[in-house]
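A.B. asks: A structural model of the following input is requested.
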Amino acid sequence: MNDVSRQPGAGPRHWQWQARAACRGLGPGRFFHPAGERGDDREGRDEAAKRVCAGCPVRTACLEHALSTREPFGVWGGLTEEERRRLLTGAGARRVAV
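C.D. replies: This next block holds a predicted model:
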């Protein structure tokens, strides 16, 4: 079961940014890799997701959400789960551009 203790409240103000997201309607396949996907396939999926995020008007809000809720999977706000983990732990924080 997922730990929802860090999830924002149910109020619409917590989620309104999602309605303006560039990824809205694209489906999860571009942003969440299948279990076990590695190498060029995974890198290609991540890069395609990051291209969508690059022009997104709510990229910052998306990344803030992912960091505050410790989203464990997928590309959020232009960063992969590994990149977000490095930001949160401080390791490599200077190498990852937000």
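A.B. asks: When you work out contacts or count neighbours from here on, use the C-alpha atoms and nothing else.
C.D. replies: Noted.
A.B. asks: and the residue nearest in space to the middle of the chain, what is it in contact with?
C.D. replies: The centroid of the chain falls nearest to residue 76 when counting by C-alpha atoms, centre = their mean (1.1 Å). Contacts for residue 76 (C-alpha atoms under 8 Å, 6 or more residues apart in numbering) come out as 31, 53, 59, 62, 63, 66.
A.B. asks: One more, so I can put them side by side:
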Amino acid sequence: MWNVLDDDAPFPSDLDVPVAPVLPLFGSDDPDETALDWQERALCAQTDPEAFFPEKGGSTREAKKVCTGCEVRAECLEYALANDERFGIWGGLSERERRKLKRRVV
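C.D. replies: Predicted coordinates for the structure are as follows:
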């Protein structure tokens, strides 16, 4: 076993021992991609954020229309459900629609 106190011992990566790869937690096998990199690819990041957080009783139609063509819609919805987002349109669903979805799943 490698010892940090032994200056003459070879470092573990210098040994000819196979090392198991680290598996990604959030579906990406790109080591440079973090868990929230999907947000940079989201179409909402390129549009007016106020559309995604309408006033109470305001229309959600514009935001949902943007979501329909977004490549990271599933990641967005998963994030909102996992983090209990209470406001805004996430993954094409309003807060009320996300609550209904959670009730059906649980």
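A.B. asks: Could I get the TM-score for this pair?
C.D. replies: Overlay of the two chains. TM-score (TM-score structural alignment, normalised by the length of structure 1): 0.68; 74 aligned residues with a C-alpha RMSD of 1.8 Å.
A.B. asks: now the contacts of residue 76 of structure 1: which count as buried?
C.D. replies: 31, 53, 59, 62, 63, 66 (16 or more other C-alpha atoms under 10 Å).
A.B. asks: so what corresponds to the last one in structure 2?
C.D. replies: Following TM-score structural alignment, the counterpart assigned to residue 66 of structure 1 within structure 2 is residue 80.
A.B. asks: try the second one
C.D. replies: Matched by TM-score structural alignment, residue 53 of structure 1 corresponds to residue 67 in structure 2.
A.B. asks: does its match count as helix, strand or coil?
C.D. replies: The three-state label given to residue 67 of structure 2 by DSSP: H, G, I helix; E, B strand; the rest coil is helix.
A.B. asks: show me the contacts for it.
C.D. replies: Applying C-alpha under 8 Å, 6+ apart to residue 67 of structure 2 gives the contacts 43, 44, 73, 91, 92.
A.B. asks: Make a markdown table out of those residues and add secondary structure and distance to residue 102 of structure 2.
C.D. replies: Converted to a markdown table, the contacts of residue 67 of structure 2 look like this (DSSP: H, G, I helix; E, B strand; the rest coil; distance: C-alpha to C-alpha, whole Å):
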| residue | secondary structure | distance to residue 102 of structure 2 |
| --- | --- | --- |
| 43 | helix | 24 |
| 44 | helix | 23 |
| 73 | helix | 17 |
| 91 | coil | 14 |
| 92 | coil | 15 |
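A.B. asks: Out of the residues you listed, the closest to residue 60 of structure 2 would be?
C.D. replies: Residue 60 of structure 2 has its nearest neighbour among the contacts of residue 67 of structure 2 in residue 92, at 9.2 Å by C-alpha to C-alpha.
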